[in-house]
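Asker: prediction below, plus the sequence it came from.
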Amino acid sequence: MKLVKLKIKNFRRYKEEVTINIEDLTAFVGKNDIGKSTILEALDIFFNDGKGVVKLDKDDINKAALAEGDKDIYITAIFSELPANIIIDSSNETSFNVEYLLNSEGCLEIIKKYSNAGSAKVFIRANHPTNPNCADLLLKKQTDYRKIIQTNSIECENQTLNASMRCAIWNHFRDDLLLQEIEIDTSKEDAKNI
């Protein structure tokens, strides 16, 4: 995977969301106190979950945002050059694309939200099905998949593999998925596996 963009919001001097294109970046050049170190420290916090060099604390919340009652810091990393296969459910191979986990640009976008400078809540921004018949499949359990398959008379070759059942359900509704860019909360139910 290749980090291509970093987004920061409400972190130190960055109140409004700012996007930093990483791509083939090799150096940051700029005046003193312009925010270069803040960007590198945001990367440390994102990748090391506060166990790296930089520890997130309440002083890191943007003061103007805090005055408006907004205590949430957002650090978002966007990746390209993704692996062809991933494993979400125990040992079942699938892909980010098949699972509708890519944003509208075809990249993996992971958002970490730190409320009150606490622990991160992780989201994936993805162009994902919103049709009520097949939305939130990543949050469902195997029994839920089987019920959807049975209720809609969906053909599924393997009802023991979650990835296979999700794929069959999405294929059944492929003409009416109502794809929309949404944030998937990975802390809920079975989405924790992501």
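Answerer: Looks like it arrived, so ask away.
Asker: all contacts plus neighbour counts: C-alpha atoms, from now on.
Answerer: Fine.
Asker: so residue 76 makes contact with residue 18?
Answerer: No - between residue 76 and residue 18 there is no contact under CA atoms under 8 Å: 10.1 Å.
Asker: so after the biggest helix by length in the chain, what's the next helix or strand?
Answerer: Longest helix in the chain, counting residues (DSSP state H): helix 36-48. Remark: after helix 36-48, the chain's next helix or strand is helix 63-67, criterion DSSP states H and E.
Asker: which of the residues in that next one are buried?
Answerer: By neighbour count with 16 or more other CA atoms under 10 Å, helix 63-67 contains the buried residues 63, 65-66.
Asker: out of those residues, which comes closest to residue 111?
Answerer: Nearest to residue 111 among these is residue 65, at 18.5 Å by CA to CA.
Asker: measure the closest one to residue 73 for me?
Answerer: Distance from residue 65 to residue 73, counting by CA to CA, to the nearest Å: 9 Å.
Asker: before we move on, back to that, make JSON lines from the buried residues of helix 63-67 and add distance to residue 121 to it.
Answerer: Converted to JSON lines, these look like this (distance: CA to CA, whole Å):
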{"residue": "63", "distance to residue 121": "21"}
{"residue": "65", "distance to residue 121": "19"}
{"residue": "66", "distance to residue 121": "19"}
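Asker: picking that back up, what is in contact with residue 76 and residue 18 at once?
Answerer: Jointly contacting residue 76 and residue 18 under the rule CA atoms under 8 Å, 6 or more residues apart in numbering are 7-8.
Asker: comparing these two, which residue is more hemmed in?
Answerer: Using other CA atoms under 10 Å as the criterion, residue 76 and residue 18 rank with residue 76 on top: 23 against 13.
Asker: that one: which element?
Answerer: Using DSSP H and E, residue 76 maps to strand 72-80.
Asker: okay, pairing it with this:
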Amino acid sequence: MAKKMSKKSTSIDMTAMCDVAFLLLTFFILTATAKVPEALPVDTPSSTVQTKLPETDLATLSIGGNKKVFFDLKGREVRVRTLELMGQKYNVEFSEDEKTKFALMDGFGVPILNLKQIIAMKASDRNKAGQPGIPLDSLDNQLKEWVYNARIANIEVNDKELQIAIKGDAKEQYPIIRKVMDLLQDQNINTFSLVTGLRGKDF
């Protein structure tokens, strides 16, 4: 007579798996950074082209909010060196603490003489400060100087040419965007990226 095999339990203890899941969840929550609202929200025009902007050696000129232009720059060391060069140009002295804070800032849009006030603010307050944009008229073209000095700083720090991206609002008038393009061409910058939002190819 054949002996009956005793059935073994098929249940699995999931306690260890739950512990691992909660550890991973805790890790991702603690290391995640909240998305800071943009200094100048821009509703970019749609496009089907998918080309990523570089993570380094990049300056972004954001245009929106009724002809306002904001400036942003990748790389902390490059930002600090650019600020130093701008300080020399406009005879504004920035402290080491101000340089450190500026290196961590997002884009900004104020005249150089008002920049200290923006640097001193908390990130959340900067976005509510009603920044008027960087001057770019013929008598006081500070945007041209930011681009020029950022290019010098990027070569000094990274030994590479700075790339430029224009992020224009879809509702913004063409003349202001043309003015920014002319500013770049005056510095022999004939290649730059236009930032757009992705849309489906069927639309």
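Answerer: Alright, I've got the coordinates. Model, not experiment: these values are computed from the prediction.
Asker: TM-score for the pair, please.
Answerer: Remark: TM-score between the superposed chains equals 0.27 [TM-score structural alignment, normalised by the length of structure 1]; 93 aligned residues with a CA RMSD of 5.5 Å.
Asker: packing partners for the strand holding residue 76 of structure 1?
Answerer: Under the contact definition 3 or more CA pairs under 8 Å, 6 or more residues apart in numbering; DSSP states H and E, strand 72-80 of structure 1 sits against strand 2-9, helix 36-48, strand 108-115.
Asker: please identify the most buried of those.
Answerer: Of all those, strand 108-115 has the most neighbours on average by mean count of other CA atoms under 10 Å, namely a mean of 22.
Asker: what's the angle between that strand and helix 36-48?
Answerer: Angle of strand 108-115 of structure 1 versus helix 36-48, following axes from the mean of the first three to the mean of the last three CA atoms, to 10 degrees, is 100 degrees.
Asker: buried set for the following helix or strand past strand 108-115 of structure 1?
Answerer: Downstream of strand 108-115 of structure 1, the next assigned helix or strand under DSSP H and E is strand 120-129. Using 16+ other CA under 10 Å as the test for burial, strand 120-129 of structure 1 gives 120, 122-129.
Asker: what's strand 120-129 of structure 1 packed up against?
Answerer: strand 108-115, strand 179-185.
Asker: now do whichever helix or strand comes after the strand holding residue 76 of structure 1: which elements does it pack against?
Answerer: Where DSSP H and E defines the elements, the next helix or strand beyond strand 72-80 of structure 1 is strand 86-89. In this structure, strand 86-89 of structure 1 packs against strand 92-94, helix 162-172, with contacts taken as 3+ CA pairs under 8 Å, 6+ apart.
Asker: and those, which is most packed in?
Answerer: Mean neighbour count, computed with mean count of other CA under 10 Å, is highest for helix 162-172 among these, reaching a mean of 21.
Asker: host element of residue 148 of structure 1?
Answerer: For residue 148 of structure 1, the enclosing helix or strand under DSSP H and E is helix 142-151.
Asker: tell me what angle that helix forms with helix 162-172.
Answerer: Relative orientation of helix 142-151 of structure 1 versus helix 162-172 (the same axes, to 10 degrees): 30 degrees.
Asker: report the buried residues of helix 142-151 of structure 1.
Answerer: Buried, per 16+ other CA under 10 Å, within helix 142-151 of structure 1: 142, 145-146, 148-149.
Asker: got the residue ranges for the strands in structure 2?
Answerer: Ranges of strands within structure 2 are 46-47, 58-64, 68-73, 163-168, 193-194, 197-198, based on DSSP state E.
Asker: got a markdown table for these, with mean neighbour count too?
Answerer: What follows is these, written out as a markdown table (neighbours: other CA atoms under 10 Å):
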| stretch | mean neighbour count |
| --- | --- |
| strand 46-47 | 14 |
| strand 58-64 | 24 |
| strand 68-73 | 23 |
| strand 163-168 | 21 |
| strand 193-194 | 14 |
| strand 197-198 | 13 |
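Asker: for residue 100 of structure 2, which of the ones you listed is the nearest?
Answerer: If you check each of these against residue 100 of structure 2 by CA to CA, strand 68-73 wins as the nearest, at 14.2 Å.
Asker: and that closest one, what does it pack onto?
Answerer: Applying 3+ CA pairs under 8 Å, 6+ apart, one finds that strand 68-73 of structure 2 contacts strand 58-64, helix 142-158.
Asker: I'd like the distance between residue 29 of structure 2 and residue 123 of structure 2.
Answerer: Per CA to CA, residue 29 of structure 2 is found 21 Å from residue 123 of structure 2.
Asker: more neighbours, these two?
Answerer: The neighbour comparison of residue 29 of structure 2 against residue 123 (other CA under 10 Å) goes to residue 123, with 16 against 10.
Asker: Three-state assignment for residue 20 of structure 1, please.
Answerer: At residue 20 of structure 1 the chain is in strand, as set by DSSP: H, G, I helix; E, B strand; the rest coil.
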